[in-house]
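Participant: sequence first, predicted model second:
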Amino acid sequence: MHIARFAFALFANKAAIVLANPIGPLTVHEFNTPAAQAGFCKGVGLPPLAHLDNATFSGVCSGQAARFLGIPYAQPPTCDRRLRLPVPLPPYEGYYDVHKFGPSCPQQRMILPTGLNTQLEKDISKIVATMYEDVTTDNEDCLTVNVFTPENATPTSKLPVLVWIFGGGFQIGGSANYDGGPVVARSVFIGKPVIFVSMNYRLLCTLFVALGFLPGKEVRAAKIGNLGLQDQRLAFKWVQRYITAFGGDPSKVTIWGESAGAISVALHMLVNNGDQAGLFRGAIMQSGGPIPVGDIDQASGQDVYDTFVKNAACDNSPDTLECLRSIPYSRFKYAMDLSPNFFAYQGLALAWLPRVDGVFLTEPPQHAVLRGHVANVPMITGMPLPHGSLFSLSSLNVSNTKGLENYMKAFMLPTATKAEIDLLLQYYPDDPKAGCPFDTGIRNILSVQFKRIAAIQGDIVFHGPRRFFLKYQSSKQNSWAFIHKRGKNSPFIGAAHATDLLNSFGDQELTDYFVYFAQNLNPNGDLEIPWPRYDVRNPTALVFQDSPFFPVITGADDYRIDPLNFVTNLSLLHPI
């Protein structure tokens, strides 16, 4: 599939700034009109209304769904609340016009790789241009949720809820990039109506340094690590408190994410020693799992903090955190733009990651899995096969095995020994036919080490954690796996990271399975291809492929067993 088509499909709808103007609440009598009780969109010529606390929220009806967009769920992380934990809102008062998406949290612009195949470079540029120019408007006051509910739903419907967490490497993205209306419409069409909720959360930064994933010993001491995950958790609590007003059942919530969103889902399963506190009963992870990260103040994280502070000219301050809260935006923007993004030379050794902070995450994610500190909820996990290709486009100058050894030592595995890295490279031989995109022979060789680097990066960050999670949890909780191979013949990147999103929003096969899962905690229903539960003794996955006759099959989930086991064990010893 052409990657530009992927960009268009993924980022089609545009964001707009929400108008939230308290002008006095409507009365309960006005809210409880016969039209409202017949369904949110049954009042002819009237907007759908939802009543929260002492406020009325006016949305819009479109595409078989009532949409309530840009609802604030936390106090703005501004002024004294910058670089602090999210603060819940007091009870709502007044009237809110919530018919447009709220602004996304400000984020770093991507610096794209250059010197690639011309068409590939153009396609990646289109993705980023579409995302930033056509979709993402940003503002510091960005912590909002969106609710899409079936047009016929009422506050007494008690429907299951899918809570979506967008991806973007914890650096970019916004809830406005994803229209939940088609998911709701599809659920109604197949007779299994659900509610779709999405939220914004702090990324690399919000305006004036409300960083969502700032590492460093200073952050640990201040107990403000993983603010983006804390934002998400507060949004989950908002759902528990208010989703009934939109026709939802707070006891039937499934959290669902892709990429950074899927990593977030996995980490929420590990918080509080696996006690999900009644916030969700199921989990769906597309292209992400319990990522192998270490302490927030380990050398790699501290280097990120120290470099950021230096670039922001706060390095001589006696209180660098306070300096970051107070510097002019121009200084902060300069430091932000100097920090590496996921298209940078270091690839998936990302600067801005969730890390063990002693408060939200108290142990490395994979250690938590080994100790059984995992929420005992049914789960779905899967991803496209060639995961590292998209993130290895800036390291094309690595030209031989020695260069690759130095690259791994500098970024992905800085604490590993030479012997460990040498053994790693034996599992990933200097043979393009064994590299990523996989099963493409000698094709897609952008440079002599490109496919090798892509295979290692993708396995450490994505494939290894997914297989590891299934290995230890599938015997304890109902689990299902999928593999996405569509777009396999796309030049250089194959069925790349995030291409499975084309199959999970709207009138698509994965959508149906996910809707059934939200309804029954089992993805099987009135569907043509049964989805077998995952069993480590006979690992089977649902496979989506480019075949007009057999687009969906079941197949063995046993690819690259030895390399994945090795990189998983290596990352237990040497987290990112």
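Facilitator: The structure has been received and is ready for your questions.

Participant: C-alpha only now, for contacts and for neighbours.
Facilitator: OK.

Participant: ends of stretch 69-82, what's the gap?
Facilitator: 24 Å (CA to CA, to the nearest Å).

Participant: for that stretch, buried residues please.
Facilitator: 69-78, 82 (16 or more other CA atoms under 10 Å).

Participant: with stretch 391-400 instead?
Facilitator: In stretch 391-400, counting by 16+ other CA under 10 Å, buried: 391-396, 398.

Participant: now do stretch 139-147: distance from first to last residue.
Facilitator: Note: stretch 139-147 ends 20 Å apart using CA to CA.

Participant: report the buried residues of it.
Facilitator: So, applying 16+ other CA under 10 Å, buried residues of stretch 139-147: 139-147.

Participant: show me what the host helix or strand of Ala36 is packed up against.
Facilitator: Secondary structure assignment for Ala36, by DSSP states H and E: helix 34-38. Using 3 or more CA pairs under 8 Å, 6 or more residues apart in numbering; DSSP states H and E as the contact test, no helix or strand touches helix 34-38.

Participant: try this one next to it:
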Amino acid sequence: MHLFQDLSMWPLVVYQGVLNRLPGWTNDNLTVSIQGATVQGRSTNGVEAFTGIPYAQAPVKNLRLRPPQRITQELGTIDGTGHAMACPQQKPRQEDFAGIMDLMSFLGDSGVTVPVPTEQSEDCLTVTVTRPGGTTSLDRLPVLFYVHGGGFEIGCTEDNDPADFVRYGIDIGKPFIFVAVNYRINGFGFLPGQRVADEGVANLGLLDQRLGLEWTADNIASFGGDPDKVTIWGISAGSISVFDQMALNNGNHSHSLTGRPLFHAAIMSSGSMTPAESVSSEKAERVYERVVQAAGCSEAANSLKCLREVDYETFHHAVSSLPGPLSYNGLALSYLPRPDGKTLQESPEILAREGKYATVPMILGTMEDEGTLISVLQRNLTTTDHLVNYLQGCFFAEASSHQMTELVDTYAQGQACVENGSPFGTGSANEIFPGFKERSAVIGDVIFILMRRLFLKYSAAAYPDVPSWSYMGSFNKGAPVFGTTHGSDTAPFFNGNGTVHAAETLRRHFLNFVYSLDPNESDDRQSWPRWATSQEQLRVFASETSLIVDGYRSRAFEWIADNIGILHV
């Protein structure tokens, strides 16, 4: 079948790497008893997996566009030997197709690819548990709770297979349990609008993740995990979700029924606080109205009720009528977590600055060239003026053109901007069309790299005694076009490749942290200092590791810090 023969079947999770399902799974009557159910699993090569375990009632019919509901009935036997159903994916629009093909033509050997199509359903609120073979309920292993990425509009738990990562933990004597959560995305999970705000049903995807964490707290001991040693981790939108879980309910990360903390540490890979307009802003309301119109609900007395009542195909089509992450709009997303006065009580940068988030040890990192993958899709932005208009028109509606000009000017102008643009450190190379390197630098910094630094600065001021560490991935330095781009870290973690050194370094440090809340070990050749103490990052190259002072592009950082209040997506 041609790669894009059936666009509706392709989740297009370019941020999340290649799907790596291992063949030869066997089922040797592997079962685990949990609350109200028995889960069947599968095993191969020393790893056991239990896929697609429901943690909430199916959010269908009258439960569509409502908070997730706990399962109250007995489920009997759950077949966890197959593949977990994906939540409905944002379908690419026909007008985005040319940009997608541009992106695909540049991917080459970048290590960032499109996964195999996966089945989709509204009945998708499940977790998948992967553990070392032979684990019993007595083992009490630490737990890594993973939130997938995909721009809050695409992605699922099966984008990456954690089996190789779990085997690595066994090999170094630090076995752990990996839990991945499916949550509602795009308009199914993050529909904005005034009616949504009035009914209190915003940020449903975050509430899904939270109920998945509560399921883990209630059931992971049966799989051999320790509910008191849960580290939450995510990449891209999953990383932003980790911060949001820390900031949910102004930092209350306790189980809603038992009051016990749901996690004791956090890892954010390519994403942290993401300032956003409110769920009832003018921009948000335009998204809502577009979905309502596409669903044929414009004349309904209660448009939200109408959206719940239309059939699945109609609602899915309506949700996908807006630009997705693989469009000209890029990361100016239609659907993402927005402050709603309830779950996210204020914009994330305000919650971070005021210390209204869970104070747990944390690791934050980004790739060196976060913006390159995203900036291929706007070929016509060939001048600085074009970029200014794009940032003001698509991303930051609260900013003026003058303010966006000030931001862009911090990256120099003309040939100097090309030479200093992203991929960084490559001179005038990789300027695949005019404006590419300038745009890549600005967007990568303002969404990911320098926003990470600003959160760390807020954190060090609010909670100087809470440990944090930061890293930069540079292991694809010199790779054509993209460098070490957004999503590059999926290969080292999940496939154990990309570079052997990067895979070994990142995995080992993460598992040190999962075990001891410190990524260092006494025999580490390269000590990784706390960020608040040194303001240094661990920089991971293809064959070596070093430290870098986290002060690069200081003019841009100072501008972002001074103007954060207008940088709401």
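Facilitator: Okay, I see it. Quick caveat, the model's predicted, so the values are computed rather than measured.

Participant: what's the TM-score here?
Facilitator: Superposed pair, TM-score by TM-score structural alignment, normalised by the length of structure 2: 0.88. Supporting alignment: 536 aligned residues with a CA RMSD of 2.7 Å.

Participant: sorry, back to before: what span of structure 2 is the helix holding Ala36 of structure 1 aligned with?
Facilitator: Alignment of helix 34-38 of structure 1 against structure 2: no match, by TM-score structural alignment.

Participant: what do you get for stretch 140-151 of structure 1?
Facilitator: Going by TM-score structural alignment, stretch 140-151 of structure 1 sits over residues 122-133 in structure 2.

Participant: and that stretch, end to end?
Facilitator: 32 Å.

Participant: in structure 2, which strand is the longest?
Facilitator: Secondary structure assigned by DSSP state E gives strand 225-235 as the longest strand of structure 2.

Participant: and that strand against structure 1, how far off on average?
Facilitator: With mean CA distance after the TM-score superposition for structure 1, strand 225-235 of structure 2 departs from structure 1 by a mean of 0.5 Å once superposed.

Participant: and that strand, which stretch of structure 1?
Facilitator: Going by TM-score structural alignment, strand 225-235 of structure 2 sits over residues 248-258 in structure 1.

Participant: what comes into contact with that stretch?
Facilitator: 155-167, 194-195, 239-241, 243-244, 262-265, 278-288, 498, 501, 518-519 (CA atoms under 8 Å, 6 or more residues apart in numbering).

Participant: in strands only, show me the residues you listed.
Facilitator: Using DSSP E, those in strands are 159-165, 195, 282-286.

Participant: of these, closest to Gln232 of structure 1?
Facilitator: Ile165 (8.0 Å; CA to CA).

Participant: residue contacts, His316 of structure 2?
Facilitator: 88, 90.

Participant: same question for Gly149 of structure 2.
Facilitator: Here Gly149 of structure 2 is in contact with 15-16, 155-156, 234-239 (CA under 8 Å, 6+ apart).

Participant: tell me what angle the lengthiest helix in structure 1 forms with strand 159-165.
Facilitator: Using DSSP state H to define each element, structure 1 has its longest helix at helix 227-242. Orientation check (axes from the mean of the first three to the mean of the last three CA atoms, to 10 degrees): helix 227-242 of structure 1 against strand 159-165 gives 160 degrees.

Participant: still on that earlier bit, buried ones in the match of strand 225-235 of structure 2?
Facilitator: 248-250, 252-258.

Participant: as JSON lines, these with distance to Gln230 of structure 1 would be great.
Facilitator: Below are those laid out as JSON lines (distance: CA to CA, whole Å):
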{"residue": "Gly248", "distance to Gln230 of structure 1": "23"}
{"residue": "Asp249", "distance to Gln230 of structure 1": "23"}
{"residue": "Pro250", "distance to Gln230 of structure 1": "19"}
{"residue": "Lys252", "distance to Gln230 of structure 1": "21"}
{"residue": "Val253", "distance to Gln230 of structure 1": "18"}
{"residue": "Thr254", "distance to Gln230 of structure 1": "18"}
{"residue": "Ile255", "distance to Gln230 of structure 1": "15"}
{"residue": "Trp256", "distance to Gln230 of structure 1": "16"}
{"residue": "Gly257", "distance to Gln230 of structure 1": "16"}
{"residue": "Glu258", "distance to Gln230 of structure 1": "18"}
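
Participant: out of the residues you listed, which is nearest to Leu270 of structure 1?
Facilitator: Once CA to CA is applied, the member of those that ends up nearest Leu270 of structure 1 is Ile255, at 13.5 Å.

Participant: can you get me a residue count around the corresponding residue of structure 2 for Pro563 of structure 1?
Facilitator: Aligned by TM-score structural alignment, Pro563 of structure 1 pairs with Ala556 of structure 2. Ala556 of structure 2 has 20 neighbours, counted by other CA atoms under 10 Å.

Participant: how near is Ala556 of structure 2 to Ile449 of structure 2?
Facilitator: From Ala556 of structure 2 to Ile449 of structure 2 the distance is 11 Å (CA to CA).

Participant: before we move on, what about Phe106 of structure 2?
Facilitator: Applying CA to CA to Phe106 of structure 2 and Ile449 of structure 2 gives a distance of 23 Å.

Participant: who has more neighbours out of those two?
Facilitator: Neighbour count, other CA under 10 Å: between Phe106 of structure 2 and Ile449, Ile449 has more, with 26 against 15.

Participant: that one looks like it's in a strand, true?
Facilitator: No. Per DSSP: H, G, I helix; E, B strand; the rest coil, Ile449 of structure 2 lies outside any strand segment and is helix.

Participant: surely it is in contact with Gly371?
Facilitator: No. Using CA atoms under 8 Å, Ile449 of structure 2 and Gly371 do not qualify as a contacting pair, with a distance of 9.2 Å.

Participant: what angle sits between the longest strand of structure 2 and strand 265-269?
Facilitator: Computed by the same axes, to 10 degrees, the angle separating strand 225-235 of structure 2 from strand 265-269 equals 20 degrees.

Participant: what's the burial count for the alignment partner in structure 1 of Val540 of structure 2?
Facilitator: Using TM-score structural alignment, the partner of Val540 of structure 2 in structure 1 is Phe544. For Phe544 of structure 1, the tally of surrounding residues (other CA under 10 Å) stands at 22.
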